[in-house]
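Trainee: Give me the fold of what follows.
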Amino acid sequence: MEVQWMNHTGFVVSDIERSLAFYRDLLGLSIERDQVLEGDFISEVVGYPDARLRIVYLGAGDQRHSVELIQYLNPAGDAVALPQRHQVGATHLGIIVDDLDAFYADLSAKGVRFVNPPATRPNPVYPAASKGCYMQDPDGNWLELLERGPAPPDATSV
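Mentor: Now for the predicted structure:
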């Protein structure tokens, strides 16, 4: 028995079109799958009778890991206060970017909520990040943007 790979990270969202404008249009992720799921199987998986969900998977085009956006159409979800970053149950998705300063400047100008400008780590050792910052999606889900230097020739980690 073994874990084969990490497939996706899911976020329940209030408005999938608004979330697509963020993840697809602002972050540049590509839609991998967009579907409405209903019927016995999905009802059993999520534990709600007569469940109906719109699910969109987005990725960076490498098929390694996806962001799954889920909007519950039935039962409709209510907004709740999300935990603060330090509280048990808080979650975040880490995203490696090529130029964190450029992402920060562009997304800040477009109204994205950041906790901080990019912080720089002195003397990072690959694969550790050299820069990082936290931001939120439209529903308040946390994303950690990270930048790291190029991999050394003998690196075995991605």
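Trainee: hey, let's count contacts and neighbours off CA atoms from now on
Mentor: OK.
Trainee: can you give me the strands for the protein?
Mentor: 8-12, 30-38, 52-59, 66-74, 92-96, 119-120, 131-136, 142-147 (DSSP state E).
Trainee: want to put them side by side, so please do this one too:
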Amino acid sequence: MMEHHVGFAVLDLNKIIHFYQDILGFSVLDLGIREGKEAGAPLGLPYVKYKILRAMPPKGDFFIQLIQFLDPKPKQLPTRGHTDLGFNHVGIEVDHIEQIYHKLQSHHIPTESPPIVMKESGVQLLYTRDPEGNILEFVEFPRERKRELERLRQSV
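Mentor: Here you go, the predicted model:
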């Protein structure tokens, strides 16, 4: 098995498209509307109508699905914290974490801290949230770790 995609249900697809495409540089793969019994069946619903966007990060081995449910209407849940049980965050590998940090800062998007270098591994981490509160972790590996990871990926 391997990762394929991560899906987020969102309230405002237009606002979230701007964040992922214009600020983070994701490429939009497709955007559409799904509706009817067939669209609802995999979700265990008799009927559903939603807008869906699929987008891939610049260094993409997976994509994200952003879904705005139109019918039935979604219920707003409290924003999850880092230590809450269940789904926690999406990790995205990047090459230039400092550039991402500065871009987020220039758009007044808060981060948990500046990029942090983990002493033991040399990995740099940066956490932020998208406009709807979903936690994103950006990860930059040092060169030697990148080569090691690439060998592991090819051997699987």
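Trainee: re earlier: among the strands of structure 1, which comes closest to Ser108 of structure 1?
Mentor: Among those, the nearest to Ser108 of structure 1 by C-alpha to C-alpha is strand 131-136 (9.6 Å).
Trainee: now the closest one: which residue numbers in structure 2?
Mentor: Aligning strand 131-136 of structure 1 against structure 2 (TM-score structural alignment) gives residues 124-129.
Trainee: Have a look at how far, on average, the matching stretch is from structure 1.
Mentor: Here stretch 124-129 of structure 2, set against structure 1 after superposition, deviates by a mean of 0.6 Å using mean C-alpha distance after the TM-score superposition for structure 1.
Trainee: List the buried residues in that stretch.
Mentor: Using 16 or more other C-alpha atoms under 10 Å as the test for burial, stretch 124-129 of structure 2 gives 124-128.
Trainee: And the lengthiest helix in structure 1, what does it pack against?
Mentor: Secondary structure of structure 1 read by DSSP state H shows that its longest helix is helix 100-109. Helices and strands touching helix 100-109 of structure 1, by 3 or more C-alpha pairs under 8 Å, 6 or more residues apart in numbering; DSSP states H and E, are strand 142-147.
Trainee: How far does the strand it packs on sit from its chain's centre?
Mentor: Relative to the centre of its chain, strand 142-147 of structure 1 is centred 9 Å away, using C-alpha atoms, centre = their mean, to the nearest Å.
Trainee: which other helices and strands contact it?
Mentor: Secondary-structure packing of strand 142-147 of structure 1 (3+ C-alpha pairs under 8 Å, 6+ apart): strand 92-96, helix 100-109, strand 131-136.
Trainee: Report the inter-axis angle for that strand versus strand 92-96.
Mentor: In terms of direction (axes from the mean of the first three to the mean of the last three C-alpha atoms, to 10 degrees), strand 142-147 of structure 1 departs from strand 92-96 by 20 degrees.
Trainee: how far apart are strand 142-147 of structure 1 and its match in structure 2?
Mentor: Mean for strand 142-147 of structure 1 is 0.5 Å (mean C-alpha distance after the TM-score superposition for structure 1).
Trainee: Contacts for that strand next, please.
Mentor: Strand 142-147 of structure 1 is contacted from outside by 85, 91-100, 129-137, using C-alpha atoms under 8 Å, 6 or more residues apart in numbering.
Trainee: how about a cut-off of 10 Å?
Mentor: Contacts with strand 142-147 of structure 1, where a contact means C-alpha atoms under 10 Å, 6 or more residues apart in numbering, come from 11, 82, 84-85, 90-101, 103-104, 113-115, 118-120, 127-137.
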